[in-house]
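Q: Sequence plus the predicted model coming up.
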Amino acid sequence: MTASHGTAPSPFKQPRAVWAVAFACVVSFMGIGLVDPILPALASSLHATPSQVSLLFTSYLVVTAVAMLVVGWVSSRIGAKLTLVVGLILIVVFAALAGTTNSIGGIVGFRAGWGLGNALFIATSLAVIVASASGGFAGAIILYETALGLGIAVGPLLGGELGSISWRGPFFGVAALMFIALVATVAFVPALPKPEHKTSLAAPLKALRHRGLLTMGIMALLYNWGFFTMLGYAPYPMELNAHQLGLVFTGWGLLVAAFSVFFAPRLQARFGTAPVLYVNLLSLGIVMAIIAIGVNTPAAVIGAVIVSGAFIGINNTLTTQAVMLVSPVERPVASSAYGFVRFIGGGLAPFAAGKLADATNLSVPFYLGGVTFILAIVVLASGHKLVAAAEKGLVEGETVRPSLQRVGATPPAGYQPVIVAVGATEDAAKIVDAAAAIARDAGRPLEVVHVRETAVVEELAIDAEDAEQAHSAVLGHLDRLAAQGIAATGQVLASVGDHAAAGRVLAQHADDVDARVIAVGRSPRGPVAQFADGSFTTAVTHAAARPVVLVEPGKAPYRLTA
């Protein structure tokens, strides 16, 4: 159990720039859920077939997919803020135009422009929040995840309310809300420095040459095929009005958000990425079969769709986790390549489902969607060894799971150090100095373990710092300690998305070197975030066969007990 005295800094005490982008993120994440409740109303009002209406998904997602290939190239040249602003302008303009048109073809075309704006926004929003946040990297990630959950949960509810007035309501609603976000972004977000490294236009496609990334991308394509078949066609057999559909998809969205943020990381830590995905994809296949069989029973479809939210939440998080585990390329490039492949699947599925439904009956697209979930298991199984190897340590020379890398001189055997774990936080030096006092009193050397974190949120992954920065941080600690006459060694602990796994790796290392004490600082992530994806400190405390103490500047060390 961790100590209860003291508090973590609140991730919600942020500058106006962060709140401006976070608000835009909420509206962006409303996305699909905002439109879903009005699909039957669109078909009825514009005298269109469900297959024609489904094209508004296809145009939006296919353009988003293609745009994912170039957003890295664009943002690395014009900067994150300008890329974000251009994306917001496109969303405002094309969402408003979609609300003014009187034809399904017009909506389909304007949704394509909306998709381009969304791609530009997705590619840069997380980076802008991280760059602008005052609460550090952890606080920025918490805020982004909060925006994600709020958008997914509230989108269908707002879409249902606005759609019950007019099918045009959700389109105008998005345009109005995004316009507010646009004004706030222009006014409050400062100019951000352009990346030192410019991304190649061909980089995402070249990244797909790596078998692991391509395998996970194809798996995601098949998963998204089934997912967007359900989103595009499930509203019709429910036989509900826009308001009622909004409530159904709000229940679905709440499960998506909860299982994505709170349960997926814990399941991954307990069972591993691939096993959880196998069970999850099989469960989604069963859900789709239930919808297909009960397509003439609205209650069965409603129940199956709501329950699917739990499995979709888990899949969205762990599929991205798997991509980042096996990918040997830079995170933004891997995200772009993965986004391109998966959005292609999501875009083509509603179009194909419409053609099948017109030629046969409404149950056939759902059966096909169920088959694609099962095929995704087969594809994942073909790359199982890659995922398993990644979870153990290395893929094509890149560290992708929690693993220690020595910095500086190698200590002698039997050195029995005091270990201190710190991250890229403002108080890292003070925590190291407090742990150094413990090491001095114990007559042991100090080992500084710098935790280099990669956060995974939905389809995005972002590093708190690059490998060079983490290495330099350790050398900075070692130089300062040497000037104080304190013997010290250093390591970098790289972690992708799983805080608890990183804690267990550190605990095992401490046992291996017979460390006298493990010292940790207070987590900047707070109790809710630690519950969601596992606590580094709790994992260390439970796994290590030696004392773990909490060190805070100006306070006596506090021993943590399991």
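A: Yep, that arrived.
Q: can we go C-alpha only for contacts and neighbour counts from here?
A: Noted.
Q: So which bits of the host helix or strand of residue 471 are buried?
A: In the assignment (DSSP states H and E), residue 471 maps to helix 467-483. By neighbour count on 16 or more other C-alpha atoms under 10 Å, the buried set for helix 467-483 is 470-471, 473-475, 477-478, 481.
Q: same check, this time on stretch 262-277
A: Buried residues in stretch 262-277 (16+ other C-alpha under 10 Å): 262-269, 272-274, 276-277.
Q: What is the most widely separated pair among the residues you listed?
A: 262 and 274 (18.3 Å; C-alpha to C-alpha).
Q: tilt between the helix or strand containing residue 456 and helix 467-483?
A: Element membership for residue 456, per DSSP H and E: strand 446-457. Strand 446-457 and helix 467-483 are oriented at 160 degrees to each other (axes from the mean of the first three to the mean of the last three C-alpha atoms, to 10 degrees).
Q: name the helices or strands packed onto strand 446-457?
A: helix 298-326, strand 418-422, helix 428-442, strand 460-463, helix 467-483, strand 488-496 (3 or more C-alpha pairs under 8 Å, 6 or more residues apart in numbering; DSSP states H and E).
Q: Let's see that with 7 Å instead.
A: Helices and strands touching strand 446-457, by 3 or more C-alpha pairs under 7 Å, 6 or more residues apart in numbering; DSSP states H and E, are strand 418-422, strand 460-463, helix 467-483, strand 488-496.
Q: now the ones you listed as TSV including distance to residue 128?
A: Shown next, in TSV, are these (distance: least, C-alpha to C-alpha, whole Å):
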stretch	distance to residue 128
strand 418-422	24
strand 460-463	11
helix 467-483	19
strand 488-496	20
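Q: Looking at the ones you listed, which is nearest to residue 174?
A: strand 460-463 (22.6 Å).
Q: what separates the closest one from the chain centre, distance-wise?
A: 8 Å (C-alpha atoms, centre = their mean, to the nearest Å).
Q: Which other helices and strands does it contact?
A: helix 331-359, strand 446-457.
Q: need these in CSV with mean neighbour count and distance to residue 393, can you?
A: Formatted as CSV, the helices and strands packed on strand 460-463 follow (neighbours: other C-alpha atoms under 10 Å; distance: least, C-alpha to C-alpha, whole Å):
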stretch, mean neighbour count, distance to residue 393
helix 331-359, 24, 17
strand 446-457, 24, 15
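Q: Format the ones you listed as a markdown table; extra columns: distance to residue 493.
A: Formatted as a markdown table, the helices and strands packed on strand 460-463 follow (distance: least, C-alpha to C-alpha, whole Å):
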| stretch | distance to residue 493 |
| --- | --- |
| helix 331-359 | 17 |
| strand 446-457 | 5 |
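Q: Use this one as the comparison:
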Amino acid sequence: MSVSTPQQSPFKQPKAVWAVAFACVISFMGIGLVDPILASLSSELHASPSQVELLFTSYLVVTAVAMLITGWVSSRIGAKRTLIAGLVLIVVFAALAGMSDTIGGIVGFRAGWGLGNALFIATSLSVIVSSASGGFAGAIVLYEAALGIGIALGPLLGGTLGDISWRGPFFGVAVLMAIALIATVFLVPKSEKPQRRESVLEPIKALRHRSLATTSIVGLLYNWGFFTLLGYSPFLMHASSPQMLGLVFCGWGILVAIFAVFGAPWLKARFGTAGTLYGNFVLMAIDLAIIGIWPNNPTVVVVAVIVAGAFIGVNNTLVTTAVMSIAPVERPVASATYGFVRFIGGGLAPFAAGLLVESFNAHVPFIIGAVAVLVAAVVLSTVHRALAAADRGEVAQPELDDLDRVEREDELAVGAAYGNEN
């Protein structure tokens, strides 16, 4: 008979972990912050919905591409300095977006914001995983809790400040991120530079590993449905004010947080990672299809968006855990690779939704999103055995192929020669 070991609560953490988690909350607020003001920006700056959707695209696509350099940067200046650099960029570009007078200017500054976001997000996950008490699974739960809370509070803050002015949400994030920056400077201990400098190509090379490539594609497909809902549904609700939209997405975000922290672990223990995700992807696809069938019914759209928070919360936790558990590479590399692929889907989906509505109708993008999520379930089934092994505690270990070994030996040889010269 096996004896289960009681697990430590993921909420009993050192101050440094809480400082990074707080900064994560503010960072993730930036994702949903603009939802309540999309319609206001469209009308006040005379921009089409597809132009306004570029606020998501520039932010997330730059975040995705910048994920490729996060390991290269952090392995040279250390994790803490990388966190600080990311936070500084977010503060600066959020404030500049608030001062801009054109949709093009805001889109451009959101791109700079995305660069800071990439440096921060990829590094914060690795810092939390390495510093948190309660093990890897507890660290992921804490990280996803921060994501859920940030996603819940972002639209609420955006709606409240957006009722005053569309500029308010951008300045609000700049102030809050400045507070997070101060907390990081004083509460996160100085980190040592890693012994090995990461190559800028490592996240791309990691896609040669089938398990990581497959789960990353799952993330891309799932995020296509996720950000279609997040990016375009505000235009279908016909809300009377940004604050009303903020309340809708706050309810959505609360479900994201609850199901990320409590629902996902319970469902995983009962049905396993793969079984839970199969069912969850199907339910999320049905939810998106409901919006696609009745996009002109604001009540249906509002209810479907709020309910989607439950499915997204489960997916966020379990897909991230799956990637980090079965990827046969170091976790910072796996995080960067996964972030790069999934945010490409998240960034392109809202812009594509705007173009599809303008070219066809509001039914099309949500039906496509539903199909994408169903395909994610099919793709996930190809790594079912690896997921089951991870659930049993058989965690994949970093591995090197022959080319990697030659490159690593060359790096060591160069390092030794350099040391002898000095």
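A: Okay, I see it. Predicted, not measured: the structure shown is a model, and the values here were computed from it.
Q: so where is the strand holding residue 456 of the first structure in the second structure?
A: Aligned using TM-score structural alignment, strand 446-457 of the first structure spans no residues in the second structure.
Q: residues in contact with that strand?
A: 145, 317, 321, 417-423, 436, 439, 461-465, 470, 474, 487-497 (C-alpha atoms under 7 Å, 6 or more residues apart in numbering).
Q: Over to stretch 203-211 of the first structure?
A: In contact with stretch 203-211 of the first structure (C-alpha under 7 Å, 6+ apart) are residues 69, 214, 329, 333-334, 336-337.
Q: possible to save those as TSV with distance to residue 526 of the first structure?
A: Formatted as TSV, the contacts of stretch 203-211 of the first structure follow (distance: C-alpha to C-alpha, whole Å):
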residue	distance to residue 526 of the first structure
69	36
214	36
329	31
333	30
334	29
336	31
337	33
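Q: Show me the strands in the second structure, by range?
A: Secondary structure of the second structure by DSSP state E: no strands are present.
Q: returning to that earlier point: which one of the buried residues of helix 467-483 of the first structure sits closest to residue 149 of the first structure?
A: residue 470 (30.5 Å).
Q: Out of the helices and strands packed on strand 446-457 of the first structure, which is closest to residue 141 of the first structure?
A: Taking these one by one with C-alpha to C-alpha, strand 460-463 is closest: 9.3 Å.
Q: now what about that closest one, what contacts it?
A: Counting by C-alpha under 7 Å, 6+ apart, 331, 335, 453-456 sit against strand 460-463 of the first structure.
Q: if you set the cut-off to 6 Å instead, what comes out?
A: The contact list for strand 460-463 of the first structure, computed with C-alpha atoms under 6 Å, 6 or more residues apart in numbering, reads 335, 454-455.
Q: what do you get for stretch 291-308 of the first structure?
A: So stretch 291-308 of the first structure is contacted by 237-238, 251-252, 287, 363, 366-367 (C-alpha under 6 Å, 6+ apart).
Q: quick check, nearest of these to residue 32 of the first structure?
A: So of the contacts of stretch 291-308 of the first structure, ranked by how close each gets to residue 32 of the first structure (C-alpha to C-alpha), first place is residue 252, at 12.2 Å.
Q: Please work out how many residues are found near that closest one.
A: 26 (other C-alpha atoms under 10 Å).
Q: For it, which non-adjacent residue is closest in space?
A: Distance criterion C-alpha to C-alpha, 6 or more residues apart in numbering; nearest residue to residue 252 of the first structure, sequence neighbours excluded, is residue 306 at 4.3 Å.
Q: re earlier: whereabouts in the second structure does the helix holding residue 471 of the first structure align?
A: So helix 467-483 of the first structure sits over no part of the second structure, by TM-score structural alignment.
Q: orientation of that helix relative to strand 488-496 in degrees?
A: Using the same axes, to 10 degrees: helix 467-483 of the first structure against strand 488-496 is 160 degrees.
Q: quick one: which of the contacts of strand 460-463 of the first structure is nearest to residue 371 of the first structure?
A: Among the contacts of strand 460-463 of the first structure, and counting by C-alpha to C-alpha, the member closest to residue 371 of the first structure is residue 335, at 25.9 Å.
Q: Map that closest one onto the second structure.
A: Checking TM-score structural alignment: residue 335 of the first structure goes with residue 335.
Q: how much space between that match and residue 176 of the second structure?
A: Look at residue 335 of the second structure and residue 176 of the second structure: by C-alpha to C-alpha, to the nearest Å, they are 25 Å apart.
Q: so how much does stretch 82-89 of the first structure differ from the second structure once superposed?
A: In the superposition with the second structure, the average deviation recorded for stretch 82-89 of the first structure is 0.7 Å (mean C-alpha distance after the TM-score superposition for the first structure).
Q: now stretch 18-26 of the first structure
A: Per aligned residue, stretch 18-26 of the first structure averages 3.1 Å (mean C-alpha distance after the TM-score superposition for the first structure).
Q: Show me what that stretch is in contact with.
A: 129, 132-133, 147, 151, 181, 184-185.
Q: which one is residue 119 of the second structure nearest to, not counting chain neighbours?
A: Using C-alpha to C-alpha, 6+ apart, the closest residue to residue 119 of the second structure is residue 86 (5.0 Å).
Q: coming back round to it: looking at the contacts of stretch 291-308 of the first structure, which are in helices?
A: 237-238, 251-252, 287, 363, 366-367 (DSSP state H).
Q: most surrounded residue in those residues?
A: residue 366 (28 neighbours).
Q: That one: what's it in contact with?
A: Applying C-alpha under 6 Å, 6+ apart, the residues near residue 366 of the first structure are 288, 292.
Q: can we see that at 7 Å?
A: Counting by C-alpha under 7 Å, 6+ apart, residue 366 of the first structure has contacts 229-230, 288-289, 291-292.
Q: coming back round to it: if you count contacts, what does the helix holding residue 471 of the first structure end up packed against?
A: Using 3+ C-alpha pairs under 7 Å, 6+ apart, helix 467-483 of the first structure sits against strand 446-457, strand 488-496.
Q: Rebuild these as JSON lines, extending it with distance to residue 385 of the first structure.
A: Shown next, in JSON lines, are those (distance: least, C-alpha to C-alpha, whole Å):
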{"stretch": "strand 446-457", "distance to residue 385 of the first structure": "22"}
{"stretch": "strand 488-496", "distance to residue 385 of the first structure": "18"}
